[in-house]
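**Q** What follows is a protein structure lacking sequence information:
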């Protein structure tokens, strides 16, 4: 009788996250790919493993690295625990990003879902911030110099940059106060904010009636349990198994203990920030660390609030034409961005050729305009020749931004060698 009561309580809790009955189309795996549920699962895994890691970790510049070594070498399953935590965190960044763009491309951010889009952007920021603060905690060469690079970039933000960088680092450079501050952010403030944002996110999804679907006259309804809950359980088990197996065979990276006076060559930002690092090699720091990121963020926030003559909620890419435009835009952006990187490295070199010009113009305004003008011509072509409507143009702009960042990120990760030179040009 007790087992039946426990089963009923669990069932009621699960069903509280969903309506009792849902549209049968919502159970199709290719509708959401389970990304939201996977992100929630990974967050839970990170909370549990993070709490266990706190028993061994010492947030001190003199002892942090040694506590990681002790965890790896002296604690039974300690290395596995750290691996699970690390790879779950890396996967969470990828899954959260994919979930965000899935919601956008399936046109699920309009009308009553606008507020949830903003919470989604907030969650993306919190996930990246949590990863970034946790990145420093091993206190090895990899983490120390990655955080040094990113916090130094903040100093280029006009008016508040230096103050903001000092506030985050708790000093003029990365040191023990930075480690302690990042530790408290990573294990205290950010998890609390994530719990709040995730709770609001799920509540707003439930309030909106579940995932967005194309409107039809008589949708077929099915019971949430077992049609949806069993599928969620299968996906959860698969994700847990994959993370466990990967963590058994692949260790989380750990280099030598941090040496503030010895910089590795090349010094790299965390992989998810490599796009920013690559961007800063081609434009003035004020543009790379402030103007462009702020403009992109403002655009993403504004997307669901723009007035559109027509919307197809729940329809991927808005239309078949929108799907084709998305593919063209992704290819155009990737090829054009890579060509821009090559030409800037090999030909233009604005800072050298226009050394007498103010840097804000020669390495800021000029390269930015040389990128924006062809993109504008591409948008004009789609509007005039392909009769793209407003939402399809917004999809195009979003795709160009995402594809450009991914291209810069991959270039920074795989094609930059010593001195951050392109490896095939300086072999």
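**A** Sure thing, it's come through. Everything numeric here is computed off the predicted structure, so don't read it as measured data. Residues are numbered from 1 along each chain as shown.

**Q** Every contact and neighbour count from this point should use C-alpha atoms.
**A** Will do.

**Q** What strand or helix carries the nearest residue to residue 185 once chain neighbours are set aside?
**A** Residue nearest to residue 185 in three dimensions, not counting chain neighbours: residue 133, with 6.8 Å by CA to CA, 6 or more residues apart in numbering. Using DSSP states H and E, residue 133 sits in helix 114-135.

**Q** Run the angle between the following helix or strand past that helix and helix 114-135 for me.
**A** Using DSSP H and E, the helix or strand that follows helix 114-135 in sequence is helix 141-154. Angular relation of helix 141-154 and helix 114-135 on a 0 to 180 degree scale: 130 degrees, by axes from the mean of the first three to the mean of the last three CA atoms, to 10 degrees.

**Q** What lies in contact with helix 141-154?
**A** With contact meaning CA atoms under 8 Å, 6 or more residues apart in numbering, helix 141-154 is reached by 132, 135-137, 161-162, 164-165, 168-169, 173-174, 254-260, 263-264, 267-270, 285, 289.

**Q** Comparison target below:
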């Protein structure tokens, strides 16, 4: 009845399990023993796939109750929490899986970058990974509106309003995103449709393509120490059971963590959406708060279009830059690279809060440069100053530690990634009424 034994015991039977099983066919029969070490990849790719599975499962269950109408959406969520057995738990699992997916995919991107897993045949797979992260952000964004409460309504109002800062086509983009001039029934239907059909299919398709590209590249990068010869042929082990068991256990632990979070911390539901009463402060979803924080320090066109656009182009270009000696598998390339990346991250920890404070209480770019248009005085000039500070930090670190192009790029990447994390933290915890700076414990 079965093509392969349910419990394979011999090496041949274990190979046949991988070759004949649809879900395992994107895994190699044998793989280098070093690549299965948890500390090499931390299982972040498998964790992301597990969370996508949880999201699809809980999302389908939520669709049986949710009604995508401004008149009934909020009530259907309340009914789900109060009247449906385990309804609140299912929603909480969906909520925490979605938030953890953004966080874990960001860590996966960092792991891939700092182990150099983007050279050679892996170049385009890096681009696919970046696209996956963007689509996951779109999934979270479209799902954020669906409860139709005050928090979600005004968060989506803010984020879609940012599109208005795109030159020439901003108003058209707002109408396209909202399905009209204001957020209403058309917006909810559009977001619900994309959230439940187009985006999940895109995620699954890109994820399958991503895993297939990993398989075609020979699996994940083989970890090497900086002083080791990568040409040496590594020892290999069978996928079943060496890696399969580890992935299964990692998935179980992750599901357990999600369940603990879902039982302990409720997803919450604010008051029903009221278009005539904006909360104070009105904030974007947490994963866009770094972008909203930029709006407080740069001209809107620079904060919403130019700086994020340059960052995205830079991310996509990383695999295609010219490197002195492309090195993959070794964390940070070398001890020099580790020192440079650490210096970049620590510099961002020190300088980003200083920039926020100075810009909040001291800087007056338009007042200092009254003859320039706002796009230059509040956009180009502070952007050049920020870029100059970044360049100076990397230059000083390079003089202190040396380093080749890849190691220097790691320092810049660490600086910018850490700065983004800090800006997000400022937006989450240190912005109060009127988006003024304040302590989290201050009312």
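**A** Structure's in. What do you need? Computed from a predicted model, the values in this text were never measured in an experiment.

**Q** Look up which helix or strand the aligned residue in the first structure for residue 188 of the second structure falls in, please.
**A** Superposed on the first structure with TM-score structural alignment, residue 188 of the second structure falls opposite residue 179. Assessed by DSSP H and E, residue 179 of the first structure sits inside helix 176-184.

**Q** Now do the buried residues in that helix.
**A** Neighbour-count burial for helix 176-184 of the first structure flags 176, 177, 178, 179, 180, 181, 182, 183 (criterion: 16 or more other CA atoms under 10 Å).

**Q** I figured residue 379 of the second structure hits residue 302, correct?
**A** Yes - Residue 379 of the second structure lies in contact with residue 302 (CA atoms under 8 Å); the separation is 5.6 Å.

**Q** how about stretch 122-137 of the first structure, which residues of the second structure does it hit?
**A** Going by TM-score structural alignment: stretch 122-137 of the first structure matches residues 131-146.

**Q** which residues sit against the matching stretch?
**A** Contacts of stretch 131-146 of the second structure (CA under 8 Å, 6+ apart): 68, 73, 98-99, 101-102, 105-106, 152-153, 156, 188, 191-192, 194-195, 199-200, 202-203, 206-207, 285, 287.

**Q** Please spell out the ChimeraX selection for the buried subset of the residues you listed.
**A** The ChimeraX command for the buried members of those (criterion: 16+ other CA under 10 Å) is given here:
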select :68,73,98,99,101,102,105,106,152,153,156,188,191,192,194,195,199,200,203,206,207,285,287
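
**Q** Let's see which of the contacts of stretch 131-146 of the second structure end up in helices.
**A** Counted as lying in helices by DSSP state H, out of the contacts of stretch 131-146 of the second structure, are 73, 98-99, 101-102, 105-106, 152-153, 156, 188, 191-192, 199-200, 202-203, 206-207.

**Q** between the helix holding residue 179 of the first structure and helix 114-135, how big is the angle?
**A** With the same axes, to 10 degrees defining the directions, helix 176-184 of the first structure sits at 140 degrees from helix 114-135.

**Q** quick one: helix 176-184 of the first structure to chain centroid distance?
**A** From the chain centre to the centre of helix 176-184 of the first structure is a distance of 23 Å (CA atoms, centre = their mean, to the nearest Å).

**Q** Relative to the second structure, what is the average displacement of it?
**A** Superposing on the second structure places helix 176-184 of the first structure at an average distance of 0.6 Å from its equivalents, by mean CA distance after the TM-score superposition for the first structure.

**Q** Show me what that helix is packed up against.
**A** Where contact means 3 or more CA pairs under 8 Å, 6 or more residues apart in numbering; DSSP states H and E, helix 176-184 of the first structure is packed against helix 114-135, helix 161-169.

**Q** For the ones you listed, give me TSV that also has distance to residue 407 of the first structure and mean neighbour count.
**A** TSV is the format used below for those (distance: least, CA to CA, whole Å; neighbours: other CA atoms under 10 Å):
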stretch	distance to residue 407 of the first structure	mean neighbour count
helix 114-135	19	19
helix 161-169	27	18
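
**Q** Can I get the ones you listed in a markdown table including distance to residue 207 of the first structure?
**A** Formatted as a markdown table, these follow (distance: least, CA to CA, whole Å):
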| stretch | distance to residue 207 of the first structure |
| --- | --- |
| helix 114-135 | 10 |
| helix 161-169 | 37 |
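
**Q** Between those, which one is closest to residue 385 of the first structure.
**A** Taking CA to CA, helix 114-135 is the member of these nearest to residue 385 of the first structure, at 31.0 Å.

**Q** distance from the closest one to the second structure after superposition?
**A** Once fitted to the second structure, helix 114-135 of the first structure is off its aligned match by 0.4 Å on average (mean CA distance after the TM-score superposition for the first structure).

**Q** just how off-centre is that helix within its chain?
**A** Its chain's C-alpha centre and that of helix 114-135 of the first structure lie 8 Å apart, by CA atoms, centre = their mean.
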